[in-house]
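A.B. asks: Give me a 3D structure for the following:
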Amino acid sequence: MTSLPKTMHAVAATGSVPLDDERALLDVELPLPELRPRDVLVEVAAVSVNPVDVKTRGRRAADAPPFVLGYDAAGTVVAVGSEVSLFAPGDEVFHAGVITRQGTNAEFHAVDERLVGRKPSTLSMAEAAAMPLTTITAWESLFDRFGLRADSTGTLLALAGAGGVGSILTQLARQLTGVTVITTASRPETQDWSRRMGAHHVVDHHGDLAASVLELAPGGVDRVFTPSTTGRVPLFAEIVRPFGSIVAIDEDPDMDLRVLKGKSIAWLWESMFTRGVYETPDMVGQHDLLNAAADLFDDGTLVTTLTHEISGLDAAGLREAHAIVASGRSIGKVVVAR
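C.D. replies: Down below sits the predicted model:
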């Protein structure tokens, strides 16, 4: 194997300045990451941009030191730590990493092997890079938080069905469980996309959402998945049946959950970074999850949600990708590839 360089190209987020300011994301040269015992070093071929990238960049203080963002990648393992047993140099992988370490927007990325899966062989690097964070989030929401299984029934309302998480969550729920999937989308193109992902019903969240949902589920839905919580807790109290449950991946600092008490509605949080940040005993579950998903992509059960590929893994390409995601009108996933 060719010896590795001592430095690498990366894209760093600086202080919280407007995205059209060239200082928002800068091309930089950094030392190659040092490997921890369970780390693999991945030569990155493609990354995707998620709302968490946009939010994290926007929240950085003006005097914060530059930091490499990126929580999705596909690439090839080029080196391994002293205690690695799951991968070897040459393996093609996809992963989402962890928010407390340097991100994937770089030539090379060091990541704990327990957070990495084999890249689906039927997907290109760009198609694979679109999937890790959203697949982990959706999988953990459905099967860990909601506790769904193959024989589960009832109803699931997924807000933002055409978004990155909603697109894969809909596929997983439709293909691997017996629940009826209702999604929200407002534009003809997003409604069509959500149906293609497997939604049984699509309702317009710009209309009377409560009336539309209760027409489909007169007694209330059994479960709600929400990436968009602000101002909606009273709505959830109205449309979720007694003893139902809600999984949220965002937060509304002003929300009051007491309106859910009368129906004994459970409020559950999902963060796909929890296992990696806290190195939980079941941390390897994300490796297993991504490998299981890879099998489902390869046998055609799941399809990539890549819709927009940008060429050039540099500051200009990532600024373009961030702008698309920040617009709130993107469908599926945006990927930047070499």
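
A.B. asks: Only C-alpha atoms from now on, for both contacts and neighbour counts.
C.D. replies: Noted.

A.B. asks: Give me the distance from the helix or strand harbouring residue 173 to the chain's centre.
C.D. replies: Assigned by DSSP states H and E, residue 173 belongs to helix 164-176. The chain centroid and the centroid of helix 164-176 are separated by 12 Å under CA atoms, centre = their mean, to the nearest Å.

A.B. asks: ok, then the element right after that helix?
C.D. replies: Trace forward from helix 164-176 with DSSP H and E and the next one is strand 180-184.

A.B. asks: show me where this structure has helices.
C.D. replies: In the chain, the helices defined using DSSP state H lie at 51-59, 125-129, 132-139, 164-176, 188-196, 209-216, 233-239, 274-278, 285-298, 315-326.

A.B. asks: One more, please, to line up against the first structure:
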Amino acid sequence: MKAFVVDKYRKKGALRLANVPEPEVRDNDVLVRVRATGVNLLDSKIRDGEFKLILPYGPPFILGHDVAGSVVRVGSKVRRFKTGDEVYARPRDHRVGTFAEFIAMDEADVALKPENLNMEEAASIPLVGLTAWQALVEMGKVKPGQKIFIQAGSGGVGTFAIQLAKHLGAEVATTTSAKNAELVKGLGADLIIDYNTQDFEKVLSGYDLVLNSQDPETLKKSLRVLKPGGQLISISGPPDPEFAKELKLNLFLNLVMRLLSRRVRKEAKSHGVRYSFLFMRAQGQHLSEITSLIESGAIRPVVDKIFPFEKTEDALAYVETGRAKGKVVITVGE
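C.D. replies: As a prediction, this is how the structure comes out:
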């Protein structure tokens, strides 16, 4: 099969289009013919080697964390899916590789594709949808009437998280540029802050939860807009001791995570708020819940651009500009 391969960790390194063997199908696996795949900054960070200490891949390896496609084969123990099913997924860590014609995934990571989405729209959902779900539903336990601040509202996670927070009954504030204000307003944002002309710290106060996706300075300011007892959930770091425990990292890496997050945890404590780091995980059951919301019309995908498979490197470069509104998708097959 054809796939885009990373030959070595290197910042902005080239991907190589190669012919590689089809993936092995284990007993609990479904083999999926990839029809479309989403592109994420996580792909760039893994290629650049930013996560190689905690999430090592042995080059050559295939990038890609979102997939929509059709099941072409199932393992001997698979019970939830059959050949011909249209599915979507975020493959689990160490088994990613959706920039390819086929991928094998554990059935626990997979869900049936929403019937009202095409393949490209479906491929835009898994990583950002699961990130928002695990932040707002699982960790944040968002309740009706709470005030939620979602940074970068026009980005991939932001466009999904705004809609999910509104579905949960929250009042939502977000940051974006003036040109994207109508987009985030249409998704349900109640308060829109133009980051070019406004300082969100001077506008917001008394918030229950912040979903942080930006730099360390933005994170520090975000702690100050929370009310006592509020929670900041960061998807951009720094990783905390709970994350190290979850990944069962060794003592050295455990210490590294503790040191990396020491300052922000201390500052959060001084404000009487909580800090948590989220590194989204694959979860087919959560995706099934998301499917129901999409089919009911509560959430819709936001797709900026669609690239053909041979332009995968261009798609990744476009995502790296930070200008994408919603998600960037690659069409892999007919």
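
A.B. asks: Touching the helix holding residue 173 of structure 1 from outside, list them.
C.D. replies: Identification of contacts with helix 164-176 of structure 1 by CA atoms under 8 Å, 6 or more residues apart in numbering yields 50, 134-135, 137-139, 142, 149-150, 158-161, 179-181, 183, 194, 197-199, 301-302, 305, 331-333.

A.B. asks: that older thread, just say which of the helices of structure 1 is most tucked in.
C.D. replies: Most buried of the helices of structure 1 by mean neighbour count (mean count of other CA atoms under 10 Å) is helix 125-129; its value is a mean of 28.

A.B. asks: mean distance, that one to its aligned residues in structure 2?
C.D. replies: For helix 125-129 of structure 1, the mean deviation from structure 2 after alignment is 0.5 Å (mean CA distance after the TM-score superposition for structure 1).

A.B. asks: Would you check the span in structure 2 matched by that helix?
C.D. replies: Aligned using TM-score structural alignment, helix 125-129 of structure 1 spans residues 119-123 in structure 2.

A.B. asks: What of stretch 65-83 of structure 1?
C.D. replies: Against structure 2, stretch 65-83 of structure 1 falls on residues 59-77 (TM-score structural alignment).

A.B. asks: For the matching stretch, buried residues please.
C.D. replies: 61-75 (16 or more other CA atoms under 10 Å).

A.B. asks: What's the end-to-end length of that stretch?
C.D. replies: 30 Å (CA to CA, to the nearest Å).

A.B. asks: How far off centre is that stretch?
C.D. replies: Taking CA atoms, centre = their mean, one finds stretch 59-77 of structure 2 lying 17 Å from the centre of the chain it belongs to.

A.B. asks: which non-adjacent residue is nearest the residue most central in space within structure 1?
C.D. replies: Structure 1 has residue 134 as the residue nearest its centroid, 2.6 Å off, counting by CA atoms, centre = their mean. Counting by CA to CA, 6 or more residues apart in numbering, residue 134 of structure 1 lies nearest to residue 165, which is 4.7 Å off, once chain neighbours are set aside.

A.B. asks: picking that back up, and the helices of structure 1 as JSON lines, adding distance to residue 258 of structure 1?
C.D. replies: Below are those laid out as JSON lines (distance: least, CA to CA, whole Å):
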{"stretch": "helix 51-59", "distance to residue 258 of structure 1": "28"}
{"stretch": "helix 125-129", "distance to residue 258 of structure 1": "39"}
{"stretch": "helix 132-139", "distance to residue 258 of structure 1": "26"}
{"stretch": "helix 164-176", "distance to residue 258 of structure 1": "27"}
{"stretch": "helix 188-196", "distance to residue 258 of structure 1": "32"}
{"stretch": "helix 209-216", "distance to residue 258 of structure 1": "19"}
{"stretch": "helix 233-239", "distance to residue 258 of structure 1": "9"}
{"stretch": "helix 274-278", "distance to residue 258 of structure 1": "26"}
{"stretch": "helix 285-298", "distance to residue 258 of structure 1": "33"}
{"stretch": "helix 315-326", "distance to residue 258 of structure 1": "32"}
